[in-house]
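> I'll drop the sequence and a predicted model, then ask my questions.
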Amino acid sequence: MSSNRLKRIKDHILSENQCSGMATPEGSPLTTHVLNTAEGVPGSHMALSLHRLDTGLAVWSLLSMGITNDDGRCTGLITREAFTPGMYKMRFETGEYWEHRGQKCFYPYVEVVFTITDSTKKFHVPLLLSCFSYTTYRGS
């Protein structure tokens, strides 16, 4: 059985209100919400991962993985203690998402790279998605 399939099974068992990341939804300083704008529904059950750039090695380190809940949200990606200033990347597995919906897409994945300078604030990174386009912004 593939590791991706095992991951999906594990996340299915977890609470729908929490991602499989390291933090509880209430304490997470970083959240995301995926919206399928083509169909007007939440981007539910989409795999994603959070990475941080290790500037000394110039490589991305995997911090956590999760799957959006039924509402398209993933909140428990990182703890307040682990959330430090630096460059981060969220990778959304959009190709798998569309394939499970029986559709083809142009972008097999979406990576959103952003810089955190003040890690005491909360950050929300929404992804608005269709088969052939995507948009993101810093939400509140």
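Perfect, I can see it now. Every value quoted in this text rests on a predicted model; they were computed, and no experiment measured them.
> going forward, measure contacts between C-alpha atoms and count neighbours the same way
Fine.
> Contacts only, for the residue minimising distance to the centre of the chain.
Centroid check for the chain by CA atoms, centre = their mean gives residue 48 as the closest residue, at 4.1 Å. Shown in contact with residue 48 (CA atoms under 8 Å, 6 or more residues apart in numbering): 65-68, 90-93.
> Distance from the chain centre to the longest helix belonging to the chain, please.
When the chain is parsed with DSSP state H, its longest helix is helix 3-13. Remark: helix 3-13 is offset 15 Å from the chain centroid, using CA atoms, centre = their mean, to the nearest Å.
> and here's the other structure:
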Amino acid sequence: MIKVLDAVRGIPAAKLSIKVYKQKEDKSWELLSTRVTAEDGEVHDLVKEEDFVEGVYKLELGTKRFWSKVGISPFHEYVDVVFPANDAGHRHYTIAVLLTPYSFSTTALVSEPIETHT
């Protein structure tokens, strides 16, 4: 899951485009999915569980278009968050991003998946 907050207006960053890429062996990037944040600034299920295997991933946030929609001219065309995943077995990732037109900050919570019993 990813959660994005607009630090200028103090609200969730709704309708922000996010692309998910996986790095291939030749170091190029393969696009896995494109999503848009909901009104709460969140996107769940960015990648299908079976496709989220060990590797390096990149989240590309379409920040220029996001800020332009509210009349702000940003410094960044987009923001990339690049991270290794599942190198120690399958994990659940929650990534939080705090955005302004001229800066960004990220943090991650990496945890064991929660099994549900039906």
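Alright, I've got the coordinates. Quantities reported herein were computed from a predicted structural model and do not represent experimental measurements.
> Looking at the contacts of residue 48 of structure 1, spot the one nearest residue 117 of structure 1.
residue 90 (16.6 Å; CA to CA).
> Start and end of stretch 80-90 of structure 1, how far apart?
Stretch 80-90 of structure 1 has an end-to-end distance of 17 Å (CA to CA, to the nearest Å).
> what comes up buried for that stretch?
Residues 80, 83, 87-90 are the ones in stretch 80-90 of structure 1 that count as buried (16 or more other CA atoms under 10 Å).
> now swap in stretch 60-73 of structure 2 and tell me
By 16+ other CA under 10 Å, the buried positions in stretch 60-73 of structure 2 come out as 60-67.
> Flag every buried residue along the longest helix of structure 1.
residue 11.
> what about the helices in structure 1?
Taking DSSP H, the helices of structure 1 run over residues 3-13, 94-100.
> Just tell me the aligned range of the longest one in structure 2.
What that stands for is helix 3-13 of structure 1. The aligned range for helix 3-13 of structure 1 in structure 2 is empty, by TM-score structural alignment.
> quick one on the thing from earlier: which pair of the buried residues of stretch 60-73 of structure 2 spans the longest distance?
60 and 67 (14.9 Å).
> picking up where we left off before, adding distance to residue 132 of structure 1, write the helices of structure 1 out as TSV.
Output for the helices of structure 1, formatted as TSV (distance: least, CA to CA, whole Å):
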stretch	distance to residue 132 of structure 1
helix 3-13	24
helix 94-100	11
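> which residues of structure 2 fall in strands?
Ranges of strands in structure 2, per DSSP state E, are 2-6, 11-12, 17-23, 29-36, 42-43, 55-61, 79-85, 92-99, 104-111.
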